[in-house]
Every structure is written in C-alpha cells, then in structure tokens.
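Peer 1: Here is a sequence with its predicted model. Questions after.
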Amino acid sequence: MSTTTTLSNNSTFTNSNAKEPLKNVIVTGGAGYIGSHIIYTLLKTHKYKVISIDNYHNSFPAALTRVSELALTELKASLPTDTSPSPQDLDSVAIDVYKCDLLDSSLVRSIFSKYSSQNGGTGIWGVIHLSAYKAVGESSVIPLTYYANNVSATISLLQIMQDFGCHRLIYSSSATVYGVVDEIPIKETTQRQIEGKEGSVYGRTKVMCELIVEDLCESSVLTGSTTPFQAISLRYFNPAGAHPSGYIGEHPRGRPENLLPLLAHMAVGTVKDPVLKVFGKDYPTPDGTCVRDYLHILDLAAGHVIALQALEEGSELNNRVFASTTETGKGSKGRFKAYNLGKGHGMSVMQIVGAMREATEFDFKTEVVGRRRGDVPELIADPALARAELGFDAPRDLETMCRDLWNWQEKNPTGYE
C-alpha cells in the first residue's frame, strides 16, 4: 500500500520560472529519527522528490506528516509577501510515503517500477539507505534477526537498484565498524573489525554491508559499465537533539535504548526508573565511563544531503570525492568512499548526564553496573576528510543538542503518539 502525504493549499499558484526537474530519491527508514531529519533537510533544498520507505518497526507515520508541514511553513515564510509557492516547490515539500518492509522485494520492486520510464517517470535518481536494527546489546541476543534485516535486506535493495538502473547510494554506516581501536580520533583508514569479542553483531552487519557495496562498485567498473555504481558510506557516531521548533524529534517505540532520549524520557516522566544505570565506570577514559562523539541531528542530516549531491556525475564535488579512487584495474574498489561524520571530540556518559541535568533541571540519579557487551571505551571521529572533501561541518554544541532535545520532549511527552 502506498499513500502520499498531501498538503492543502487553496492559494493561486504563480507562474514559476523554468527549473530543473526534481530528482526522485528514496529514503529507507524515512520515518525514523535520523530519516525524518534527513528528509526535512532534503525538502529544504527543493531539488528532490522524496520517497520514504519504512515498515514503522521503530518509527511513526506522523513524523513524515510533520516534516512536510514544517517544510511547507518554512517555504511560504521564505517567499515575498503575496507570492504563492510554485507547483514544483509544493511538490518538493510533499513526501511520497510507502509502508513497506525491505525484505518484501516484490513490493519494493513495485515502488521502483512506479517511478520508472515505463510508467512515465524519470526513474529513481538515488537512494539513502538508513533502515536497520541498531541496538548493540539486542544484536547479540537475536543475531539472525539482525543479519536478515540489516544484511539480507541491503542485498535485496541493491539488486533492485541494479535492475532499475539506479546507481547512486548513500549508505548509513556506523562507528561500530571500527570495534576497539588503539588510536583516537578514528580515521577512515582504520581497519574495520569483523572478529573479536569486543565487536558487536550490529557492528559486523555494518561492516558486511559496506563490503558488499564496495564489491558492487568495483564490479560495475570491471565490467565496463557506462554508469558505474557510486556509493558513499557515512560512518556516524552519536546523533542527538531535534529540530529547534520542537515539532519533530526522536521517539522510538518502547523504552529508549540510547542515552540521551532515555534521559529525556526520565525527565518528562514517561520512563519511571528512579536511577540511570551506567554500564561500567572502569574504562580507560577521564571519568571511567564510555566516551562518544555526539553531533546534532541537523548537522548529521546536512552531511547526508552534501554526500547525496556528491553523487552528481561531473560536478566539482563529485570529481573531488572520487578523485582518489582508481577507475580501472584489478583490485579497484571503484567509486566507493567512506567518511566519518562527527565533531572530532567526545563526551562521556557522565558529561551527558550533567548537560541534560542542566537543560531539564531534573536531578538524575545514577548507578554503576557491569559493562555491556559490545561497548568500547571511546568512539571519536576524525572528521578531517569529510571537512576537506565534502565541506562537512558540525557546529552545534552539546548544550544545543540537549536544549533542542528537551524542547521536543517537553512539548511532546508522548512523542508522535
């Protein structure tokens, strides 16, 4: 089943100047926390027709309705007085929404077909692949579920993309691909971890998918494809915060797994735990708790949009990104590139608790318990490559992340429900 998020508009359209047609872009997991903010950022460019595919396992359709409403409101506010949005601009802030599991290949194929030239469309220009199960602890308990959902679904998606001539992919990866590392901050040249007790099933699924995507990029070059497969893998660290309006934000189904949303739910009263369990305080870090590289969700979303723009063949950005990749020859990985997205410095669990205590004025209590399998002491990105080649930046600080998160949670104590 497919539905289209519709926007009411009773004003008279003005004649618009000729514009480049919107590019059809699929976002898998579009209704999720990261997906909804990426879609919002895509809509703000007015260059794409966004198509969301989501099974709502850990998300809500209402998020996409709000994203469209927010983008439309901002579009109208940006126009001169007594000027109405053009039909194309209105189309650029409306999302085509499909409830679909990526493992249902026949339904995913039908979505691609709907936009194909055979049905009068221009085809799918690119895909931002976000959907995945992502709880580190849970992944060790139900590994087959994680391998099926994260790896098998990615393979199916790539096969369908190939069949429909879609050769541009942004892959949502993770810092967990690095496992435990000796050198901090982490560079993209750091070896990815598959084996070892310090790794997680979730992290291994991300490494496997990256390798599969790399092999696809390589094969399209070695077979002499006139449109070689291009992919950028974005390895991010910990997104946090929300849109400053408080209209969209993070709302997982059930109890939050990640630290910041858990703290927000404790402060607003939807999680009744009297204390926060801290998994280990004997790590080799300044205060003994795990250190992570947090970045604002809107900075992360902007990084995805820049990466998508880098897949435009022949552009200056495209040439810069893939200048170092070998186009021919045995062993080439083709047009594949990985980037870390982060701030370049970390915050510990206890620092996060302190920042949220200040933002919410809630007196969080903590209790140290044993380490959690799969956790590593420090994950801090070296974002130098993304800054140099993509022009990526993450200027919003921890206080802004916590303030925006609390603004969202306080205005929406039960999220989208």
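Peer 2: Great, that's in hand. Residues are numbered from 1 along each chain as shown.
Peer 1: rest of the way, CA atoms for contacts and neighbours
Peer 2: OK.
Peer 1: quick one, strands of the stretch 251-400 of the chain?
Peer 2: The residue ranges that make up the strands of the stretch 251-400 of the chain, judged by DSSP state E, counting those that start in this stretch, are 276-279, 291-292, 294-296, 335-341, 347-348, 366-369, 378-379.
Peer 1: Indicate which one of these is closest to S200.
Peer 2: The stretch from the strands of the stretch 251-400 of the chain with the least distance to S200 (Cα to Cα) is strand 378-379; that distance is 14.0 Å.
Peer 1: That closest one: how far from the chain's middle?
Peer 2: Taking Cα atoms, centre = their mean, to the nearest Å, one finds the center of strand 378-379 at 19 Å from the center of the full chain.
Peer 1: likewise stretch 237-249?
Peer 2: On Cα atoms, centre = their mean, the centre of stretch 237-249 falls 12 Å from that of its chain.
Peer 1: now do stretch 132-141
Peer 2: The gap between the average C-alpha position of stretch 132-141 and the chain average comes to 17 Å, counting by Cα atoms, centre = their mean.
Peer 1: which parts of that stretch are buried?
Peer 2: 132-140 (16 or more other Cα atoms under 10 Å).
Peer 1: before we go on, here's another structure to hold up against the first:
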Amino acid sequence: MRVLVTGGAGYIGSHTTLALLEAGHDVLVVDDLSNSSEESLRRVTELTGRTPGFVKANVRDEAALDAAFAGFTPDAVIHFAGWKAVGESTQIPLTYYRENLGSTFTLLEAMAKHGCHRIVFSSSATVYGDMSEPPFTEDAPTGATNPYGRTKHMIEQILQDVAAADPSLTVGVLRYFNPIGAHESGRIGEDPKGIPNNLLPFVAQVAAGRREKLMIFGDDYPTPDGTGTRDYIHVVDLAAGHLAALGKLAEASGYHVWNLGTGNPTSVLDIVKAFEKASGITIPYQIVARRPGDVASSYADPTKANAELGWSARLTIDDACADAYRWQSSNPNGFADA
C-alpha cells in the first residue's frame, strides 16, 4: 500500500513511518519540520533498510500537497500534522485553529481531487474534556476544555460530515492521550524543539542535565497522589495501532472511532518514579500552579480497539521509561547530536 503520512518526521509520525516500512508499505512523508527533524527519517532508513519519500512542506500549502499526491498517488493517508501543546494553545489559539483546521481542509480536498479514499486521523483523548468520568468509551460525551482539544474535536466533526457526504471515503479516528517512550534501538525518540510541552521528554532532559528541574502543574487534583493522571502509552504500541486501523479500513466503510490506550491511569509522580528506576537518576521537581485547560484525570477504555482492530498495548510504563532513557542518554541533544 502507498501511504502518505503528514507530520511523518515527528515523534509519533517517525515511529509509525518505521512500522509502515517494516510492514512492506511504501511511504511518503509530508512535514514542514517546524517541530521535527529530517534526521529522524534518515534514522528510520538506517533501521529499516528502506527510504521513505519526503516532501518538506506545510500541509496547508495547496500546491505542494497537490504535487505530492500527483507524484505519489497514495492509497491512504495518516494525518499527524498539527500543533499539539495544551498550554500553548490557550496562549495562541488562532495559530492552533489556523494550522490544525487549515491543514485538514487542504488534505481532504487533495484526497478528493486525487481519488484517495482512506484516512486515519491522529486525534486525542482531550476531546473527552470534562464531560464525563474516565475511563472514556468512544460513545462518551465529547467537549474539549482547551483550544488544542477543540481543534481535534472540530476535525472529528469535519471528518464525520465529509464521510457522510462521500460514501467512498473511509475514516478511522484514533483517540489517545500521552505517547511516551522511544524505539528500543535508541535511534529515534521524542525531540521537541525548545522547552518540552510533554512530561516524559522534560523528565528525560532533566536527567540529561539540559533542564534544572521538572515543574509539576498542580498536586491538588482529586487523584491518589494529587497529580494529574493520564493514559500513558508506549509510542511503539501507538504506531502499531495506526497500522491496525489502516488495515481495518481496507475492509470497512464509513466513519469509525477507536481509543488507543492501556486503560490504566498513571500519575505524573508515578512517571517520575518509573524514570528514576530506569535511569538510576534522581529527578528534582517543583510543584507549581495548575496549567490552564488541564483536567484531573483522562484515560481510555480500549475495549473496542482490542476487539475490532485486534490491537492491544503490550509495553509497560517501565519499558517506556527505559527506552526513553536509552534514547536521551544516547542523544543528549536529540537529533542535533547528528
């Protein structure tokens, strides 16, 4: 299968690109490298012995995307490209709406023009907001609490409407919360530009001496230790989930939603302790005020994905922390060390 992957040089995208190539698919990555590195794709080639195609472009660039589709003629699309930090989205909401919604409009138009009828969308468990209590099933009420989550929620609505209007379009929406870990080789992993917005890369950078200490946003949530709990899922399991969804869409039609997760809530302090265990390094931290837009707890019920996709999370929090430490210790400055 020929698969076009938007945002394929990023963290989840690069791991999914690797998994696609290992499974025998041909891949074209479209990525503007605004929060990623082309080095990740060079290392994917090193690990798989196969080279993904690459177009450096923002997915909102209609001409570049049209040319990519015309030259590659994809059978399916996996859509990762987008801005993704909850806190940042509350500060620059217009950027989030422009980038995340605009790229989806351009992508769907290019798909329609070039006869590509299958898309897997990287959504988020943030769409569940605080409308119901976890664990969330796919039919739980949705309504995000921050601009980032709202863009994901809006895109889901757009995809559902477009699929209803075009019976030839098959859509798989994957909702997940916190991907963590790295490839077991230590060659690819999470390498955010600037100050990390996600927990584990920040913890890893503290361990590597790049950051003085971890800031924990609130310890007064109604959770066992007061810190927020999330469904942390190993990025390798997550990549496998995207392949499983892609395979399912080959035999399905219409619009589908699946949660990808472990089904187990893990707190911020649990992650810190697991990383200390994996690395042997004490992680200094400071409790600060809650972050705007955050909820106390969010974790998925993955039963539907287990049953319909034949997929389940295999790797543990300890595995993820060990892999993340291997990646960070081998690449203290991320892909810049190349």
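Peer 2: Okay, I see it. Every value quoted in this text rests on a predicted model; they were computed, and no experiment measured them.
Peer 1: Tell me which of the strands of the stretch 251-400 of the first structure sits nearest to W125 of the first structure.
Peer 2: When the strands of the stretch 251-400 of the first structure are ranked by proximity to W125 of the first structure, the top entry is strand 335-341, at 16.4 Å, counting by Cα to Cα.
Peer 1: Now check the first structure for the residue matching I271 of the second structure.
Peer 2: Taking TM-score structural alignment as the criterion, the aligned counterpart of I271 of the second structure in the first structure is I352.
Peer 1: which residues does its match contact?
Peer 2: L260 (Cα atoms under 8 Å, 6 or more residues apart in numbering).
Peer 1: Which parts of the stretch 101-250 of the second structure are helices?
Peer 2: Assigned helices in the stretch 101-250 of the second structure, in chain order: 102-114, 147-165, 199-207, 235-249 (criterion: DSSP state H, counting those that start in this stretch).
Peer 1: okay if I get the ones you listed as TSV plus distance to L174 of the second structure and mean neighbour count?
Peer 2: Rendered in TSV, the data for the helices of the stretch 101-250 of the second structure read as follows (distance: least, Cα to Cα, whole Å; neighbours: other Cα atoms under 10 Å):
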stretch	distance to L174 of the second structure	mean neighbour count
helix 102-114	15	18
helix 147-165	10	20
helix 199-207	21	23
helix 235-249	8	21
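Peer 1: and these as JSON lines, adding distance to G186 of the second structure?
Peer 2: Below are the helices of the stretch 101-250 of the second structure laid out as JSON lines (distance: least, Cα to Cα, whole Å):
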{"stretch": "helix 102-114", "distance to G186 of the second structure": "31"}
{"stretch": "helix 147-165", "distance to G186 of the second structure": "30"}
{"stretch": "helix 199-207", "distance to G186 of the second structure": "13"}
{"stretch": "helix 235-249", "distance to G186 of the second structure": "12"}
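Peer 1: Which among those is found nearest to S312 of the second structure?
Peer 2: helix 235-249 (7.7 Å).
Peer 1: what's the mean distance for that closest one versus the first structure?
Peer 2: Following superposition, helix 235-249 of the second structure is found to deviate from the first structure by 0.6 Å on average (mean Cα distance after the TM-score superposition for the first structure).
Peer 1: so stretch 229-244 of the first structure corresponds to what in the second structure?
Peer 2: Counting by TM-score structural alignment, stretch 229-244 of the first structure corresponds to 169-184 in the second structure.
Peer 1: can you check stretch 371-385 of the first structure too?
Peer 2: So stretch 371-385 of the first structure is aligned with residues 290-304, judged by TM-score structural alignment.
Peer 1: and that stretch, how far apart are its ends?
Peer 2: 32 Å (Cα to Cα, to the nearest Å).
Peer 1: Which positions within it qualify as buried?
Peer 2: Using 16+ other Cα under 10 Å as the burial criterion, the residues of stretch 290-304 of the second structure that qualify are 290, 293-304.
Peer 1: Kindly report the same for stretch 28-39 of the first structure.
Peer 2: Within stretch 28-39 of the first structure, the residues that qualify as buried are 28-39, counting by 16+ other Cα under 10 Å.
Peer 1: what does it correspond to over in the second structure?
Peer 2: Using TM-score structural alignment, the partner range for stretch 28-39 of the first structure is residues 6-17.
Peer 1: Give me the neighbour count for F336 of the first structure.
Peer 2: F336 of the first structure is surrounded by 24 other residues when neighbours are defined as other Cα atoms under 10 Å.
Peer 1: R335 of the first structure touches S233, doesn't it?
Peer 2: No. Between R335 of the first structure and S233 no contact is recorded; they are 11.1 Å apart, counting by Cα atoms under 8 Å.
Peer 1: Grab the nearest non-local neighbour of whichever residue in the first structure pairs up with K248 of the second structure.
Peer 2: When the first structure is aligned by TM-score structural alignment, K248 of the second structure is paired with A310. Computed as Cα to Cα, 6 or more residues apart in numbering, the closest residue to A310 of the first structure that is not its neighbour in sequence is N318, at 4.6 Å.
Peer 1: For E312 of the first structure, see how far away that neighbour is.
Peer 2: Where E312 of the first structure is concerned, N318 of the first structure sits at a distance of 6 Å (Cα to Cα).
Peer 1: Same check on T145 of the first structure?
Peer 2: Counting by Cα to Cα, the gap from T145 of the first structure to E312 of the first structure is 35 Å.
Peer 1: Please apply the same query to H37 of the first structure.
Peer 2: The gap separating H37 of the first structure from E312 of the first structure is 22 Å, by Cα to Cα.
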